[in-house]
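[1] this one's sequence-less:
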């Protein structure tokens, strides 16, 4: 069952933002990172040395049993799999929702954005009134280099698969429910995944 990053919507405003692909409840610790090393990493094309090897992209025997092209997210192990047509899968390390913000279910990639804008939903702004109402895409943006917007039954779930400017949160449960990836990896996944791709979160 889906449990959005911030439950509920202000109907007209949020529906408009969601349709434009601008709404997201995902951020660092409910907000953008400001550490210089995080910003520097957002512009790099490699893995930080401190990131454990198991969370770096690798090809594995497919453990999911799903059809090729499906994205499967194992929230307990902190892995995202992109199922390949040869019985294998590409495995990426991810960060997942912290306690109370996690979710499971199925959805589809409805929209894709490069260096997306970030619009915190009202629930997040209530928790963090110091956050901006909107942040333009760029290296300081908590959605990172790419975002894939997940919809179910014609409605925005408010969940995303997105990059992060906090690379050392990969492998941890720290987000507001969205699935975060190293920018280097989310750019790779973004190029491989078409609109309409099925996403299974377990």
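    Great, that's in hand. None of these values were measured; they are calculated from a predicted model.
[2] only C-alpha atoms for contact and neighbour calcs from this point on.
    Fine.
[3] Which stretches in the chain count as strands?
    Along the chain, counting by DSSP state E, strands occupy 58-61, 71-74, 79-83, 88-93, 96-97, 105-114, 146-152, 155-164, 173-175, 179-182, 198-201.
[4] Can you show me the helices along the protein?
    Taking DSSP state H as the test, the helices found in the chain are 11-19, 36-42, 122-127, 183-192.
[5] Return the most buried member of those helices.
    helix 183-192 (a mean of 19; mean count of other Cα atoms under 10 Å).
[6] take the one below as the second:
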């Protein structure tokens, strides 16, 4: 996976093949840069599917950040998060099923 912070996009790639491309919400300078792995996959991170973090979460290694849903869909495409990567629930559920733990993120 590759996050393009300037265009608010998250791409899922396999080699040189683009598998999926999602619009995301970020936190501007608060969203960390570098290489990470998905260290944990969580269903219902708030204890329910309609919480503020949505129905799924993907923890980024060695950080306090994650890829998660949002209860504020209008924040997608903006820099309103505290650093995490926000996605629409249906996009995140698709990504969650595509991604294996320990998958690299750049």
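    It's in. Keep in mind that this is a model prediction, so the values were computed, not measured.
[7] Provide the TM-score value for the superposition.
    Laid over one another, the chains give 0.92 as their TM-score (TM-score structural alignment, normalised by the length of structure 2), with 106 aligned residues with a Cα RMSD of 1.5 Å.
[8] thinking again about what came up before, from the strands of structure 1, which stretch is densest packed?
    Ranked by mean neighbour count, these are led by strand 179-182 with a mean of 33 (mean count of other Cα under 10 Å).
[9] Tell me the residues of structure 2 aligned with that strand.
    Alignment note (TM-score structural alignment): strand 179-182 of structure 1 is matched to residues 85-88 of structure 2.
[10] Give me the contacts around stretch 15-23 of structure 2.
    With contacts defined as Cα atoms under 8 Å, 6 or more residues apart in numbering, stretch 15-23 of structure 2 is touched by 8, 9, 10, 11, 12, 13, 76, 77, 87, 91.
[11] Distance check, residue 28 of structure 2 against residue 51 of structure 2.
    Separation of residue 28 of structure 2 from residue 51 of structure 2 (Cα to Cα, to the nearest Å): 23 Å.
[12] And for the residue sitting nearest the centre point of structure 2, nearest residue in space, chain neighbours not counted?
    By Cα atoms, centre = their mean, structure 2 has its centre lying nearest to residue 67, at 2.7 Å. Counting by Cα to Cα, 6 or more residues apart in numbering, residue 85 is the residue found nearest to residue 67 of structure 2 once chain neighbours are left out, at 4.6 Å.
[13] Over to residue 30 of structure 2?
    Counting by Cα to Cα, 6+ apart, residue 30 of structure 2 lies nearest to residue 83, which is 4.5 Å off, once chain neighbours are set aside.
[14] got the contact list for that neighbour?
    Listed by Cα under 8 Å, 6+ apart, the contact set of residue 83 of structure 2 reads 26, 27, 28, 29, 30, 31, 32, 65.
[15] Kindly report the same for residue 10 of structure 2.
    1, 2, 3, 4, 21, 22, 23, 24.
[16] Residue 162 of structure 1 now?
    Residue 162 of structure 1 makes contacts with 143, 144, 145, 146, 147, 148, 178, 179, 180, 181, 186, as judged by Cα under 8 Å, 6+ apart.
[17] One more: residue 54 of structure 2?
    So residue 54 of structure 2 contacts 44, 45, 46, 48, 68, 69, 70, 71, 89 (Cα under 8 Å, 6+ apart).
[18] Show me what the residue nearest to the centre of structure 2 lines up with in structure 1.
    Checking TM-score structural alignment: residue 67 of structure 2 goes with residue 161.
[19] if I look at that match, how far off is residue 185 of structure 1?
    Distance from residue 161 of structure 1 to residue 185 of structure 1, by Cα to Cα: 11 Å.
[20] Residue 141 of structure 1 now?
    17 Å.
[21] hang on, the earlier thing: out of the helices of structure 1, nearest to residue 110 of structure 1?
    In terms of Cα to Cα, the element of the helices of structure 1 nearest to residue 110 of structure 1 is helix 11-19, at 9.7 Å.
[22] contacting residues for residue 104 of structure 2?
    1, 35, 36, 37, 38.
[23] What lines up with it in structure 1?
    Checking with TM-score structural alignment, residue 104 of structure 2 has residue 198 as its match.
[24] Can you tell me which of the contacts of residue 10 of structure 2 carry over to structure 1?
    Contacts conserved in structure 1 for the contacts of residue 10 of structure 2, counting by both residues aligned by TM-score structural alignment, their matches' Cα atoms under 8 Å: 1, 2, 3, 4, 21, 22, 23, 24.
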